[in-house]
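Asks: give me coordinates for this.
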Amino acid sequence: MMTTDATTAATSPLVLVVDDETAIRRFLRTGLEMHGFRVVEAETARQAGELAVMRQPDLVVLDLGLPDADGATVIEALRGWSQAPIIVLSVRKSEAEKVRLLEGGADDYIVKPFGMAELLARARVVLRRAVRQETADPIVRVGGFSIDLARRLVSRDGSAVILSPKQFALLRALAIHHGSVMTHRQLMRELWPQEPDEDVQYLRILMKKLRNRIEPDPARPIYVVTELAVGYRLRTQEQLDAAGYAAAMH
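Replies: So this is what the prediction gives:
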């Protein structure tokens, strides 16, 4: 009979770490395993593809600078058959690069150097979202704010918030990707599928109207935050607390 510890280990999330630097892989393995994750490692794009097929990881942590291929190629290959969340690690800080990777299928992006606490927080966000999508949990809550996607109801501090259809569509898109960045282009395609290249200024105007409805102080938003030159993120409770709003929201 399997022991409780063995059962827990077998059901812990499996992370595929892809990085050609041994020291980085060791750092990631140690930190992830200390916090209850299982880890398998790859140092090339080819190994990453093989392990992804054989082990079916729950999360992929991917460095872009691989010896046999760019990490973007790995993302494209994985997205051809897998919906496992992908967190990209890179020394590249270009906003255009972040947009390219997020639109190519990455779920989040961390610039090196980074701390283990940051990676763990991002990992929990994308894994929770994956579980929520599988279980079709229709309610997203953060602070005093909640969104019932199934019934199309929004409330703040117990009071109903009335949104226009377009405002709700914008909030819904962010809620589905709760905690992760959605780029301007991704949101434009979601909101204006017939005209996805519409002027992004329309999106900014819509966001301003949405914040006027849902934010305690629209001039200093805490729920839907701007990722400069990239897009927007609906914060999770963990992200809200980390930003220093715990006392104000509880």
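Asks: alpha carbons only for contacts and neighbour counts from here, please
Replies: Fine.
Asks: and stretch 46-61, which residues are buried?
Replies: The neighbour-count check on stretch 46-61 (16 or more other CA atoms under 10 Å) flags 48, 49, 51, 52, 57, 58, 59, 60, 61 as buried.
Asks: by contact count, what packs against the helix or strand harbouring residue 187?
Replies: Using DSSP states H and E, residue 187 sits in helix 184-191. Helix 184-191 sits against helix 165-176, helix 200-214, with contacts defined as 3 or more CA pairs under 8 Å, 6 or more residues apart in numbering; DSSP states H and E.
Asks: need the ones you listed in a markdown table with distance to residue 74 and mean neighbour count, can you?
Replies: Converted to a markdown table, the helices and strands packed on helix 184-191 look like this (distance: least, CA to CA, whole Å; neighbours: other CA atoms under 10 Å):
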| stretch | distance to residue 74 | mean neighbour count |
| --- | --- | --- |
| helix 165-176 | 24 | 18 |
| helix 200-214 | 29 | 15 |
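Asks: export those to TSV and tack on distance to residue 4?
Replies: Below are those laid out as TSV (distance: least, CA to CA, whole Å):
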stretch	distance to residue 4
helix 165-176	34
helix 200-214	44
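Asks: one more, so I can put them side by side:
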Amino acid sequence: MRVLLVEDERLIADAIKAFLERHEFIVDWVDDGLLAEDALRTGEFDLVILDLGLPGQDGLEFLRAVRDDKADVPILILSARETTKNRIDGLNLGADDYLTKPFDMEELLARCRALVRRSVGRTRMLLQHGALTLDLDQKKACYNGAEVVLQPLAFRLLTILLERRGRVVSKSDLMEKLYGWEENAESNVLEVYVSQIRRKTTSKLIRTIRGVGYIVDEDIPA
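Replies: The predicted model follows:
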């Protein structure tokens, strides 16, 4: 799951980024409302964590602009503005949740997971496709009832493809989802992970669309 963190206090941003990344989130950080708007227009994110007191563009103005663009990405406001009016304004402008500073990291994690589940229509962090089941909380995969051990990034890759089953996902989109704005990934890393998944499940699970990307078909392969 890829998160856009919009927070101008470096210490808070570093702490949130480190904590969420320990729980398998990919976190891209910006410290300015205008930069956040550009990032959201050019990238695909599963969640935005938004501070309100930002340089460049206030958090509420960013929120208004995002919703005016009809973007439906879940947005969690994380702010020291704790009055009822601030919460009402944020929620009325289209925020999905509001957490005040100081906050508990475990609560932040739980709220992030709940918003992502809700956005994809799940009540549990569980994905199932034929004989394959992914438990997104426990980071476990099972195929034909037996546990399948995957490297963390292979598990993330399979999650992305299952969530978009029936759609071709380009290699560039997958790389961005797996690594965010980092640029240190090997060029053949997707092929390595896809090969691992096929070897441990079935070769028919993921189809390669040559020159484009990969797809998990809606129909379960025989």
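Asks: state the distance from the residue mapped onto residue 115 of structure 1 from structure 2 to residue 19 of structure 2.
Replies: Residue 115 of structure 1 maps onto residue 104 in structure 2, with residues paired by TM-score structural alignment. Between residue 104 of structure 2 and residue 19 of structure 2 the computed distance is 11 Å (CA to CA, to the nearest Å).
Asks: and if you look at residue 105 of structure 2?
Replies: Distance, residue 105 of structure 2 to residue 19 of structure 2, by CA to CA: 8 Å.
Asks: with residue 115 of structure 2 instead?
Replies: Counting by CA to CA, the gap from residue 115 of structure 2 to residue 19 of structure 2 is 17 Å.
Asks: pick out whichever of the two has more residues nearby.
Replies: Set residue 115 of structure 2 next to residue 19 and count neighbours by other CA atoms under 10 Å: residue 115 wins out with 20 against 17.
Asks: helices along structure 2, start to end?
Replies: Along structure 2, the stretches classed as helices by DSSP state H are 10-22, 33-42, 59-68, 84-92, 105-119, 152-163, 171-179, 189-200.
Asks: adding distance to residue 76 of structure 2, write those helices out as JSON lines.
Replies: Shown next, in JSON lines, are the helices of structure 2 (distance: least, CA to CA, whole Å):
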{"stretch": "helix 10-22", "distance to residue 76 of structure 2": "13"}
{"stretch": "helix 33-42", "distance to residue 76 of structure 2": "14"}
{"stretch": "helix 59-68", "distance to residue 76 of structure 2": "10"}
{"stretch": "helix 84-92", "distance to residue 76 of structure 2": "10"}
{"stretch": "helix 105-119", "distance to residue 76 of structure 2": "8"}
{"stretch": "helix 152-163", "distance to residue 76 of structure 2": "21"}
{"stretch": "helix 171-179", "distance to residue 76 of structure 2": "19"}
{"stretch": "helix 189-200", "distance to residue 76 of structure 2": "31"}
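Asks: and these: which comes nearest residue 215 of structure 2?
Replies: Closest approach to residue 215 of structure 2 among the helices of structure 2 is made by helix 152-163 (6.4 Å; CA to CA).
Asks: which strands or helices does the closest one pack on?
Replies: Against helix 152-163 of structure 2 (3+ CA pairs under 8 Å, 6+ apart) you get strand 126-129, helix 171-179, helix 189-200.
Asks: got the angle for the second one vs helix 152-163?
Replies: Computed by axes from the mean of the first three to the mean of the last three CA atoms, to 10 degrees, the angle separating helix 171-179 of structure 2 from helix 152-163 equals 130 degrees.
Asks: what does the longest one give?
Replies: The directions of helix 189-200 of structure 2 and helix 152-163 differ by 80 degrees, with the same axes, to 10 degrees as the criterion.
Asks: mind listing what's buried in helix 189-200 of structure 2?
Replies: For helix 189-200 of structure 2, the neighbour count (16+ other CA under 10 Å) marks 190, 193, 194, 196, 197 as buried.
Asks: next one: the first one
Replies: Going by neighbour count (16+ other CA under 10 Å), the buried part of strand 126-129 of structure 2 is 126, 129.
Asks: now do that strand: distance to the chain's middle.
Replies: 17 Å (CA atoms, centre = their mean, to the nearest Å).
Asks: do the second one as well
Replies: A distance of 11 Å separates the C-alpha centroid of helix 171-179 of structure 2 from that of its chain, computed with CA atoms, centre = their mean.
Asks: where does stretch 21-30 of structure 1 end up in structure 2?
Replies: Matched against structure 2 by TM-score structural alignment, stretch 21-30 of structure 1 falls on residues 9-18.
Asks: likewise for stretch 213-233 of structure 1?
Replies: Using TM-score structural alignment, stretch 213-233 of structure 1 pairs with nothing in structure 2.
Asks: distance of the match of residue 115 of structure 1 relative to residue 16 of structure 2?
Replies: In terms of CA to CA, residue 104 of structure 2 sits 11 Å off from residue 16 of structure 2.
Asks: the two: which is more packed in?
Replies: A count of neighbours by other CA under 10 Å puts residue 16 above the other of residue 104 of structure 2 and residue 16, at 20 against 10.
Asks: now the more buried one: how far from residue 208 of structure 2?
Replies: For residue 16 of structure 2 relative to residue 208 of structure 2 (CA to CA), the value is 36 Å.
Asks: now the terminal residues of stretch 173-191 of structure 2, how far apart.
Replies: Distance between the boundary residues of stretch 173-191 of structure 2 (CA to CA) amounts to 14 Å.
Asks: if anything else comes up later, I'll come back, but that's it for now.
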